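> After the sequence you'll find the predicted model.
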Amino acid sequence: MAIRRALISVSDKTGIVEFSRALAAQGVEIISTGGTASLLEKEGIPVIGISDVTGFPEIMDGRVKTLHPAVHSGLLAVRDNEEHTKAMKELGLDYIDLVVVNLYPFKETIAKPGVSYEDAIENIDIGGPTMLRSAAKNHAFVTVVVDSADYTGVVEELQAGGDTTLETRKRLAAKVFRHTAAYDALISDYLSKLNGEPLPESYTVTYEKVQDLRYGENPHQQAAFYKKPLAAEGSITTAVQLHGKELSYNNISDANAALAIVKEFEEPAVVAVKHMNPCGVGVGTTVHEAFQKAYAADPTSIFGGIVAANRTLERETALLLHDIFLEIVIAPDFTQEALDVLMQKKNIRLMKLGELNAPKERKPEWLVTSVEGGMLVQQSDVHSLTEADLKVVTNRKPTDEELKQLLFGWKVVKHVKSNAILLAQNDMTVGVGAGQMNRVGAARIAIEQAGEKAKGAVLASDAFFPMGDTLELAAKAGITAVIQPGGSIKDEESIAVANAHNIAMVMTDVRHFKH
């Protein structure tokens, strides 16, 4: 067989003129519609209008033009089936050997600020997906192209042998069904959310590949990095890498964890993360001051870690970063002087985020977590609280400074793996106990790490105390105030221990488990 007739109808016209000219040079007859036909004619490429094929005009503002037996018979006919061949001849129909279609820009439309419902609906393509699916189903005989990146390969095969190989047609058909599935997933997600159904009876998601990764968590695991089609700005998926080695799977996971923490703060903040947990967090009047606190919190664990800032990174801070082995530095932006310093290190990855939304402007996203044979879906934890939300449960109220540190600790502990205990003082973390099987164990680790800095520090717990033993440890270490959710049947025991040691304790009625 050979490719004799092609149907071309594209919204994205990248490369279509050159591709069509190459087809025409091979003697391929081109059928086209609307704006694509006008463009090709303007470029001097012979075109047959779709109405000349169907014998029916394009109607309803172009909504109905290719939904016709003359089109879909030519696409779906099985060429070595006698009944199909007979029907085509009796009806005076001809085959279509190549389909080149890309779809109405639905994603780009709904990405526009303030897009109307009517505009979104009008940009749902019907004829395009139908042609693509017909051609892809019949890939034994029909070549179908949905991506301009495949134009060159198709032309080369056509020039070499007059047709594409079955292997190519299979590959392109699979790509088509991925494309139409992703397109439909976007539409269903848009309409489901519009109708107040964020968790419908079937949950269809789509992601776009950012890059293949060398491996996953470990070298024997295959991996790739994908992003949502409409990923929010200020995320690791939309960040621009300015320098350094290619990101790894673990780099991306840690960077995402660091960003989640640094976004909690209005004031200049710096976060150091290692293995998905913060090893140091500091806030200050400048990024330079915030980094000094984050570094002092744990100068050992930061080695080989990831640092994220919520302000532009300047030369003074870059000089401090330069002296530490770090995998990634992330910031909304870098001054040129900072880049000049950091780019002296060949492998360090520098990621530019762009502008970050204020914490109060954050909206929860739906997060998907895989489990064997399925997945879990939940909203992201963007809950925040103020001093007015706190309930003092002890005889002594926290001082203003203790309240400030308690709120700081609460912002961070929600991002520490459960069971989590965090100690804070002077706008910085001084001890972190993460991922322990019991809360006392987490407290011991945090207190041991803090050492003398535990005296006068405050303690934040991601969940309630099942008994008073953690408070006893806190008292021995010199901790003066505690923030915790409350809700245990033994809350009164913890309150009694706090009162006995003159510890101020507040409850939030909010838990922040992070598994």
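Ah, there it is.
> going forward, measure contacts and count neighbours with C-alpha atoms only.
OK.
> show me where the stretch 1-150 of the chain has strands.
Taking DSSP state E, counting those that start in this stretch, the strands of the stretch 1-150 of the chain run over residues 5-10, 29-32, 48-49, 98-102, 143-145.
> for comparison:
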Amino acid sequence: MAVASKRIPVPDLVPVKRALLSVSDKTGLVAFAAALASRGVALISTGGTRAALAEAGLEVTDISDVTGFPEIMDGRVKTLHPNVHGGLLAIRDDAEHRAAMETHGIEGIDLVCVNLYPFEETVAGGADYATGIENIDIGGPAMTRAAAKNHAYVTMVSDPADYDAVIAALEENDGQVPLSLRKQLAQKAFARTAAYDAAVSNWFAGEIGESAPAHRAIGGTLAEVMRYGENPHQQAAFYKTGEHRFGVATARQIQGKALSYNNINDTDAAFELVSEFDPVRTRAVAIIKHANPCGVAEGETLKAAYEKALACDPVSAFGGIVALNAPLDAEAAEEIVKIFTEVIIAPDASQEAIDIVARKKNLRLLLTGGLADPRAPGLAVKTVAGGLLVQGRDSGVVDDLDLKVVTKRAPSAQELADLKFAFRVAKHVKSNAIVYVKDGTTVGVGAGQMSRVDSARIAARKAEDAAEAAGAATPLTRGSVVASDAFFPFADGLMAAVEAGATAVIQPGGSMRDDEVIKAADEAGLAMVFTGMRHFRH
């Protein structure tokens, strides 16, 4: 049942005379508290926060002196008390509320500065179940929500980044905070507790093996407001979820223009793809355009891998994203900057490479700190009208699969290596996906077509264009292998690959016409293996 409002007018300016500070992140705390104290604001605090303020020489009242009750149960219970929440929730201009405050000796609290236990960081660091539970904050969110709800009279500060704005408002308004700022801070506080609860509930679901909980919350922290989204008429922003996965969200941008919505989407696709390649085994480079690879290659060096990847489709690579599975070195950097590139993303870079990239002032260089683990579980979320589609991340890795040879001819060792390479790439190509590979290099990529046979033909045509650009007599699909992200429903797609010159095929299998497709492969002298795993990517 909804509670009716008493329609009491909300004041514009509200003085801050008494503040409660209880923070986990103590960044800027002492300076903020000192600025409040200098304006005559009485400080109340808890535990470690109180100790930090007292050590700085500030006069601070312990929360136990307000509640008349000591902190108990290892600090689990300290602020959950009427003297605290009454002081936060009281409507100061309501006669009944004022009477209740006087009757029970409750003093108003005009400002609350709370940030929460570092739950997200704790579980991202691999904490065990008991540690995760202990880092679920209870009193902090309760105070945050109470103060934010009563923003008509209380200033709720949940982010150290807002300390300066609050102090500036107090200075400009003779110790008072305007309603406009109180509203902004309240919205931010509710968003913070929502994201926090989302992190807790999703972690909890994972811990108990619940893949489809009755309620699913997705939360994030604003990382960047963008000029626009996919198109100029769309608003956009980038939020970080707190998942500890190396990639765009963890990257340091060394130089270049701000990333756009499309840059982030494409760069994520590029880095997820290149992370499939173990840097201990090989150097790999992926070049991405519109979230699809236009060239992927392995090599003994990053430079060699880049040159091979570029040769796959040099036209599409112009203005693309380049991802590397090892630290960018000077030799590779010199090659990459020869053509217009939007973003380079790598685990790290040498100073010499950074200096080379710096010659192109608009080229973004992102260093992630590591590679994404292709086997790690996680959530993938898409919006639909009125809802969310949530699934587990595609963490299937071809090296872990039991490959089954289904044709009379088995692939050679080189064909098998290329087949695995091709299937790694196909996992990251929009469906329907066809990928031709030869000698550890993509030589044709067909993406996002309505029919698989069209993808096979488009990929072959791209290979012909690349051969012409390189002055080669025949396209590199001659003698290549081919990967399909899903089964061939008919033999026509397979025969298109044969026409392109493929000698071996890797596909999931599982079609009602598998026997027909296998027969066609045998008649063409192909080697074909089934993976048993599909990699649709819509």
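Good, I have the coordinates. These figures come from a predicted structure and were not determined experimentally.
> okay if I get the strands of the stretch 1-150 of structure 1 as TSV plus mean neighbour count?
Output for those, formatted as TSV (neighbours: other C-alpha atoms under 10 Å):
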stretch	mean neighbour count
strand 5-10	22
strand 29-32	22
strand 48-49	17
strand 98-102	24
strand 143-145	29
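> now the ones you listed in CSV, with distance to residue 512 of structure 1?
Formatted as CSV, these follow (distance: least, C-alpha to C-alpha, whole Å):
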stretch, distance to residue 512 of structure 1
strand 5-10, 49
strand 29-32, 57
strand 48-49, 61
strand 98-102, 45
strand 143-145, 48
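> Excluding sequence neighbours, find me the nearest residue to the alignment partner in structure 1 of residue 84 of structure 2.
By TM-score structural alignment, residue 84 of structure 2 lines up with residue 71 in structure 1. In this structure, residue 71 of structure 1 finds its nearest non-sequential neighbour in residue 54, 7.0 Å apart by C-alpha to C-alpha, 6 or more residues apart in numbering.
> Report the separation between the one you found and residue 75 of structure 1.
Residue 54 of structure 1 sits 13 Å away from residue 75 of structure 1, going by C-alpha to C-alpha, to the nearest Å.
> Name the residue in the two with the higher neighbour count.
residue 75 (30 against 17; other C-alpha atoms under 10 Å).
> which residues does the more buried one contact?
Neighbouring residues of residue 75 of structure 1 by C-alpha atoms under 8 Å, 6 or more residues apart in numbering: 95-97, 131, 134-135, 138, 142.
> Over to residue 340 of structure 2?
Applying C-alpha under 8 Å, 6+ apart, the residues contacting residue 340 of structure 2 are 318-320.
> Distance-wise, check it relative to residue 259 of structure 2.
Going from residue 340 of structure 2 to residue 259 of structure 2 by C-alpha to C-alpha gives 16 Å.
> from the contacts of residue 340 of structure 2, which ones fall inside strands?
If you go by DSSP state E, those have residue 320 in strands.
> Just the buried ones from the contacts of residue 340 of structure 2?
Taking 16 or more other C-alpha atoms under 10 Å as the criterion, what is buried in the contacts of residue 340 of structure 2 is 318, 320.
> Nearest to residue 476 of structure 2 among the contacts of residue 340 of structure 2?
residue 318 (20.7 Å; C-alpha to C-alpha).
> returning to that earlier point: please name whichever of the strands of the stretch 1-150 of structure 1 is nearest to residue 457 of structure 1.
For the strands of the stretch 1-150 of structure 1, proximity to residue 457 of structure 1 was assessed by C-alpha to C-alpha; strand 98-102 is nearest, at 60.1 Å.
> Can you check which part of structure 2 that closest one sits on?
The aligned range for strand 98-102 of structure 1 in structure 2 is 111-115, by TM-score structural alignment.
> chain center to the matching stretch: distance?
28 Å (C-alpha atoms, centre = their mean, to the nearest Å).
> once aligned to structure 1, how far is it on average?
Overlaying structure 1 shows stretch 111-115 of structure 2 at a mean distance of 1.9 Å from the equivalent residues (mean C-alpha distance after the TM-score superposition for structure 1).
> who are the neighbours in contact with the match of residue 84 of structure 2?
Contacts of residue 71 of structure 1 by C-alpha under 8 Å, 6+ apart are 53-54, 96.
> got it, and residue 17 of structure 1?
39-40, 43.
> tell me the angle the lengthiest helix in structure 2 makes with strand 111-115.
When structure 2 is parsed with DSSP state H, its longest helix is helix 179-207. Calculated by axes from the mean of the first three to the mean of the last three C-alpha atoms, to 10 degrees, helix 179-207 of structure 2 forms an angle of 30 degrees with strand 111-115.
> re earlier: just the closest of the contacts of residue 340 of structure 2 to residue 135 of structure 2, please.
residue 320 (42.3 Å).
> where's that closest one relative to residue 303 of structure 2, distance?
Residue 320 of structure 2 is 17 Å from residue 303 of structure 2, by C-alpha to C-alpha.
> likewise residue 187 of structure 2?
49 Å.
> neighbour-wise, which of these two wins?
Using other C-alpha under 10 Å, the more surrounded residue of residue 187 of structure 2 and residue 303 is residue 303, with 23 against 16.
> Aligned counterpart of that one in structure 1, please.
By TM-score structural alignment, residue 303 of structure 2 lines up with residue 288 in structure 1.
> so that match touches residue 315, yeah?
No - with contact defined as C-alpha atoms under 8 Å, residue 288 of structure 1 and residue 315 do not form a contacting pair (9.3 Å).
> Do you have the strands of the stretch 351-500 of structure 2 handy? List them.
Applying DSSP E, counting those that start in this stretch to the stretch 351-500 of structure 2 gives strands spanning 364-367, 379-384, 387-392, 404-405, 434-437, 442-446, 481-484.
> Okay, buried residues for the fifth one please.
By neighbour count, and taking 16+ other C-alpha under 10 Å as the criterion, the buried residues in strand 434-437 of structure 2 are 434-437.
> sorry, back to before: name the SS class of the match of residue 303 of structure 2, please.
Under DSSP: H, G, I helix; E, B strand; the rest coil, the three-state class of residue 288 of structure 1 is helix.
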